[in-house]
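Visitor: fold the following and give me the result.
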Amino acid sequence: MNEKELLISIIRQNVKDSTFRCRPQNHRRPIPHHGRTIIIFSEGHNHLISATLLSSCPLLLPYRYLSYSREHHVAPYFPHSILYQLASDDVLISVGFCFSEGIYVADDLQIFRIVLRTSSAANYIGLSILDENDCHPSQERQMEEPVAGFPFLRIKDMPLFSTQNHTRKVLTCIYNGTKTASAIIWNSLWCLEHALFKKIEDETLVPVFPIGPLQKHYSNFSTNVLSEEQSCIAWLDKQAPSSVVYVSTGSVITMSKDELLEMAWGLANSDQPFLWVVRACLVNGSDGVEQLPREFHEATRSRCRIASWLPQQKVLAHKSIGCFLTHNGWNSTIESIAEGIPMLCWPRVGDQRVNARFVSHVWRVGLQLEDRLLRDEIDRAIRTLFMDEEGIKIQKQAKELKKNVEISLRQGGASSDFLARLVKYIRLQETMIRLSNA
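Guide: Predicted coordinates:
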């Protein structure tokens, strides 16, 4: 598209700073003075996904980066006057995350709105079933029953949170914000969830664009390498191919001290080398490393590295990684699939349960640790993935799925084609709005 016709503005929320600032930045080309505008609402670390989307699509340049802040997550608020300042004519499209104020602002101003979904289509289907039914079972025995209308999942696999109120809040923000959009961009792949995408299109009557995995469109790693990271990558370089268990439970999940010890001794007893991300606040807000016993460190000194943070994409792409023990957040799940790494799933809350069930029973690229975290189960599952016939089948399937991802990203592949369709769709909407305002 002619650069005089389109301006991209990313609006990022910065919770740590209570000021609003507008920082125009030139990216490759000068910012145009007139024309339609695309707004991208971004929250927290998800601004990286915005950058990925922009970098993967020639249409989405030039752009400028705007930031607004609030001290607390309270009632949705955004200064509408800022939106009117962004374009000399009309705001064309709002591309937003489902928790974003973009939903409220775009709908209030009757702006064409595209939602960027950063979890799986399976999770969306699960949320739609929650919207229609009460899936908080009253009895424990109901947990193993299949979900009516979605037999891939059991009741225990549904995207539930600790309370009905919490679940309802998530449902309202994510599911309702998605089903009312004009179109949906998905950080997923047609080869993973094509039947579900068809179902969603039939029910919402809007186009879906599964263009993932987004991290593969934008592969520039930071050149500022932390010493801890450098040390761990050097350690990985010395390990045998496909031999290391990489362990990370994300940036939010916490565990009890008992769970930490069960995981530690399960890893130790497996006899596999392992690289473990233990955040400073992992154990209910306390330092997890300090709670590991001396006996554990002595038993695993020759085949264990522990870090407080690591660049996950870089680690998963390393030739020595043979298994990923994960909480199955969607980013972790799709990153592991893209690198062909079998997973050992330990889901805790929300969509993690849905993802783990699909990993273990639909795509069959992993095993799931059920219910309580026990060292013997961890040991047994790791040995299965590395040594048993079942594990060999899982490794083979993981490699096949990686090939499918690579094919999807090539020119003519599904993700590449959907990205091209997205560009055409945005251009078409711009033309239609221009004609309607003529």
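
Visitor: when you work out contacts or count neighbours from here on, use the C-alpha atoms and nothing else.
Guide: OK.

Visitor: for stretch 190-198, buried residues please.
Guide: 190, 192, 196-197 (16 or more other Cα atoms under 10 Å).

Visitor: brain fart, stretch 89-107
Guide: Across stretch 89-107, burial judged by 16+ other Cα under 10 Å covers 90-103, 105-106.

Visitor: nearest to residue 409, of the residues you listed?
Guide: Of all these, residue 409 sits closest to residue 95, with 22.0 Å by Cα to Cα.

Visitor: need the contact list for the closest one.
Guide: 38-41, 102, 113-116 (Cα atoms under 8 Å, 6 or more residues apart in numbering).

Visitor: surely it is in a strand?
Guide: Yes - assigned with DSSP: H, G, I helix; E, B strand; the rest coil, residue 95 falls within a strand.

Visitor: how far away is it from residue 185?
Guide: 9 Å (Cα to Cα, to the nearest Å).

Visitor: repeat for residue 11
Guide: On the measure of Cα to Cα, residue 11 and residue 185 end up 18 Å apart.

Visitor: could you do residue 6 as well?
Guide: 19 Å.

Visitor: what ranges do the strands span in the stretch 301-438 of the chain?
Guide: 304-307, 321-326, 343-345, 366-368 (DSSP state E, counting those that start in this stretch).

Visitor: contacting residues around the first one?
Guide: Yep, that's strand 304-307 we're talking about. Contact with strand 304-307 is made by 228-229, 232, 235, 273-279, as judged by Cα under 8 Å, 6+ apart.

Visitor: mark which of the residues you listed are buried, thanks.
Guide: Buried among those by 16+ other Cα under 10 Å: 229, 232, 273-279.

Visitor: give me the subset of these lying in helices.
Guide: The helices, defined by DSSP state H, take in 229, 232 from the buried ones among the contacts of strand 304-307.

Visitor: contact partners for the spatially most central residue of the chain?
Guide: Residue closest to the mean C-alpha point of the chain, counted by Cα atoms, centre = their mean, is residue 331 at 2.9 Å. Each residue near residue 331 by Cα under 8 Å, 6+ apart is listed here: 118-119.

Visitor: pull up the gap between it and residue 297, please.
Guide: 30 Å.

Visitor: again with residue 345
Guide: Residue 345 is 24 Å from residue 297, where distance means Cα to Cα.

Visitor: and residue 23, by the same measure?
Guide: From residue 23 to residue 297 the distance is 48 Å (Cα to Cα).

Visitor: ok, those two, which is more surrounded?
Guide: residue 297 (15 against 10; other Cα atoms under 10 Å).

Visitor: can you check which helix is longest in the chain?
Guide: Per DSSP H, the chain has its longest helix at helix 414-436.

Visitor: quick check: residue 315 vs residue 62, distance?
Guide: For residue 315, the distance to residue 62 - Cα to Cα - is 32 Å.

Visitor: which one's more surrounded, the two?
Guide: Using other Cα under 10 Å as the criterion, residue 315 and residue 62 rank with residue 62 on top: 21 against 18.

Visitor: here is a second sequence; please produce its structure as well for comparison:
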Amino acid sequence: MDNQGTTSILQNRIVLFPLPFQGHINPMFQLANILHSRGFNISMIHTKYNFPNPSKYPHFNFHIISDGLLESGVSNPVNIIKFLNSNCVEPFRECLDRLMFDYHVDCVITDANWPFTQAIADSVNLPRIVLRTSSICSFLAFAAVSLFRDKGYFSNLDSNMDAPIEEFPPLKIKDIPQGEITSNSEDVFQIIDAMVQQTKKASALIFNTFSELEEPDLPKLYNQFLMQTFTIGPFHKFFSASTTSLLTHDMNSISWLDKQEPKSVLYVSFGSVATMDTQKLQEVAFGLANSKQPFLWVIRPGLVNGSEWIETLPNEILESISERGYIVKWAPQQEVLSHFAIGGFWTHSGWNSTLESICEGVPMICSSFFGDQMTNSRYVSDVWKIGIKLEKGLERDEIENAIRRLMVEKEGDGMRERILCLKEKIDVCLNTGGSSYQSLEKLVDFITSLRSSTV
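Guide: The predicted structure follows:
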């Protein structure tokens, strides 16, 4: 399916190719909107898997490619990424060839997790720009995985988990995504290595972050990735992610929040991919109930393995929750975080969620599940000091304690002050002359300069 519209032959444009997960789709579409607002024409290549509704983006041309995922039975994220990077090579190549025949393409912007696209771009002399949808600090942690492996950290994951990784402060051994490594070790190492090595061959690198937040890590990034780098985030401050949501928002959550006291509610959401078992869900429920604090809790269908929604929660838990909590299947997160009633965010520490929380000045409780979430949560708690990391996982006593520390104790007030300072810096960086504003100007100039090299 190609949504060609009425565009003219040989029209200048940019081709974008997002990884088809919610946390990757959102920033890629936001970036596309940003570039379109600066005068660029956009063609979006997308897999059948999680294909968006084109009618929401009449200003983009959509080109769907086959991926074979539905027939494969592949399910977990690591295996999906591996499968798609194998199965999408020829469909992507053929689609890109058609686009380059019909238009003058300035460059292709792909997710970092599409490493195969570098060789295809090189073969047709097309500049490839990489969008890394994570933080810079977590990207550098991924780039150091081979070092961690050589140092033997992956062979000591069951012992001394609180020991620091001396080569990469402030990370601890338990901040390495051990679950993924131990269950899919070679696949994970190969995916990470390909992502890092092929990114190094790209023409430029874009991050959804702002330099004031990650300034200490920028020199490390520049030393390892010798290319133009643009920090133009937070993307969602330009364009909301609501239109790219794969799930339907429950707007009743806003109506419920309207009835709550200012800064009184803890918002709880573990993102669009993370899963847990019934026991962990019940630990979360008891921790929330025992904290005696109001909360808005997102339990996504599929969050609990083998469960449709909340049927695994005992009645006594549901009764105690109903006194002060509200459960929904999905919520309009940006609207929730900006609501006057929200005083804290218990998050999986995905980068989009972390940025959205910082933008609204909402301190966090962090429960990381996999990938970049491990590094993000460590930086939130130990570097930026704007949240609390649950060091023991999901245990009701630690949960209750963390909620009280964040919501009602002086420690939470300190976090709130620090994150409000970061919120103010975001407002400055996006304004004329600010760091993200200037970086966007440089990105626009850079892409425009590519036209002569692709003629």
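
Visitor: all helices in the stretch 201-350 of structure 2, in order from the N-terminus.
Guide: Assigned by DSSP state H, counting those that start in this stretch, the stretch 201-350 of structure 2 shows helices spanning 211-214, 218-224, 252-258, 278-291, 315-322, 333-337.

Visitor: now the first one: which residue numbers in structure 1?
Guide: When you say that, I think you mean helix 211-214 of structure 2. When structure 1 is aligned by TM-score structural alignment, the counterpart of helix 211-214 of structure 2 is residues 190-193.

Visitor: after superposition, how close is the matching stretch to structure 2?
Guide: Mean deviation of stretch 190-193 of structure 1 relative to structure 2 after superposition (mean Cα distance after the TM-score superposition for structure 1): 0.9 Å.

Visitor: list the contacts for residue 340 of structure 1?
Guide: 395, 398-402.

Visitor: got it, and residue 36 of structure 2?
Guide: Taking Cα under 8 Å, 6+ apart, one finds residue 42 in contact with residue 36 of structure 2.

Visitor: farthest pair in the buried ones among the contacts of strand 304-307 of structure 1?
Guide: Counting by Cα to Cα, the most remote pair of these is 273 and 279, 19.3 Å apart.

Visitor: ok, now how distant is the corresponding residue of structure 2 for residue 250 of structure 1 from residue 15 of structure 2?
Guide: Correspondence of residue 250 of structure 1 to structure 2, assessed by TM-score structural alignment: residue 271. Going from residue 271 of structure 2 to residue 15 of structure 2 by Cα to Cα gives 28 Å.

Visitor: try residue 257 of structure 2
Guide: Taken as Cα to Cα, the span from residue 257 of structure 2 to residue 15 of structure 2 is 40 Å.

Visitor: please identify which helix or strand holds residue 61 of structure 2.
Guide: strand 60-65 (DSSP states H and E).

Visitor: beyond that strand, next helix or strand please.
Guide: From strand 60-65 of structure 2, the next helix or strand downstream (DSSP H and E) is helix 69-72.

Visitor: show me which positions of that following helix end up buried.
Guide: By 16+ other Cα under 10 Å, the buried positions in helix 69-72 of structure 2 come out as residue 69.

Visitor: show me what the very next helix or strand once past that helix is packed against.
Guide: Under the assignment DSSP H and E, the closest C-terminal helix or strand after helix 69-72 of structure 2 is helix 77-87. Judged by 3 or more Cα pairs under 8 Å, 6 or more residues apart in numbering; DSSP states H and E, the packing partners of helix 77-87 of structure 2 are helix 69-72, helix 185-199.

Visitor: and those, which is most packed in?
Guide: Burial of the helices and strands packed on helix 77-87 of structure 2 is given as mean neighbour count (mean count of other Cα atoms under 10 Å); helix 185-199 ranks first at a mean of 17.

Visitor: aligned against structure 1, show me the partner of residue 240 of structure 2.
Guide: So residue 240 of structure 2 corresponds to residue 219, using TM-score structural alignment.

Visitor: give me the neighbour count for that match.
Guide: Counted with other Cα under 10 Å, the neighbours of residue 219 of structure 1 add up to 12.

Visitor: with the one 5 residues further on instead?
Guide: A total of 6 residues lie near residue 224 of structure 1 under the criterion other Cα under 10 Å.

Visitor: residue 266 of structure 2 too?
Guide: The number of residues near residue 266 of structure 2, taken as other Cα under 10 Å, comes to 27.

Visitor: distance from stretch 425-438 of structure 2 to the middle of the chain?
Guide: 21 Å (Cα atoms, centre = their mean, to the nearest Å).

Visitor: follow-up on the earlier one: I'd like the contacts of residue 340 of structure 1 as CSV, with neighbour count and distance to residue 380 of structure 1 appended.
Guide: Formatted as CSV, the contacts of residue 340 of structure 1 follow (neighbours: other Cα atoms under 10 Å; distance: Cα to Cα, whole Å):
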residue, neighbour count, distance to residue 380 of structure 1
395, 24, 16
398, 25, 20
399, 19, 22
400, 15, 24
401, 22, 24
402, 18, 25
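
Visitor: for my notes, please list the residues you listed in TSV and give distance to residue 155 of structure 1 for each entry.
Guide: As requested, these are exported to TSV (distance: Cα to Cα, whole Å):
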residue	distance to residue 155 of structure 1
395	28
398	26
399	30
400	30
401	27
402	29
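
Visitor: sort out for me which of those are in helices.
Guide: Reading helices off those with DSSP H, I get 395, 398-402.

Visitor: just to revisit the earlier point, closest one of the buried ones among the contacts of strand 304-307 of structure 1 to residue 67 of structure 1?
Guide: So of these, ranked by how close each gets to residue 67 of structure 1 (Cα to Cα), first place is residue 279, at 28.3 Å.

Visitor: what's the nearest residue to the aligned residue in structure 2 for residue 323 of structure 1 if we skip its chain neighbours?
Guide: In structure 2, the residue paired with residue 323 of structure 1 is residue 344, using TM-score structural alignment. Excluding the flanking residues, the one nearest residue 344 of structure 2 by Cα to Cα, 6 or more residues apart in numbering is residue 266, at 4.8 Å.

Visitor: the one you found: what's it in contact with?
Guide: 293-296, 342-346, 403, 407.
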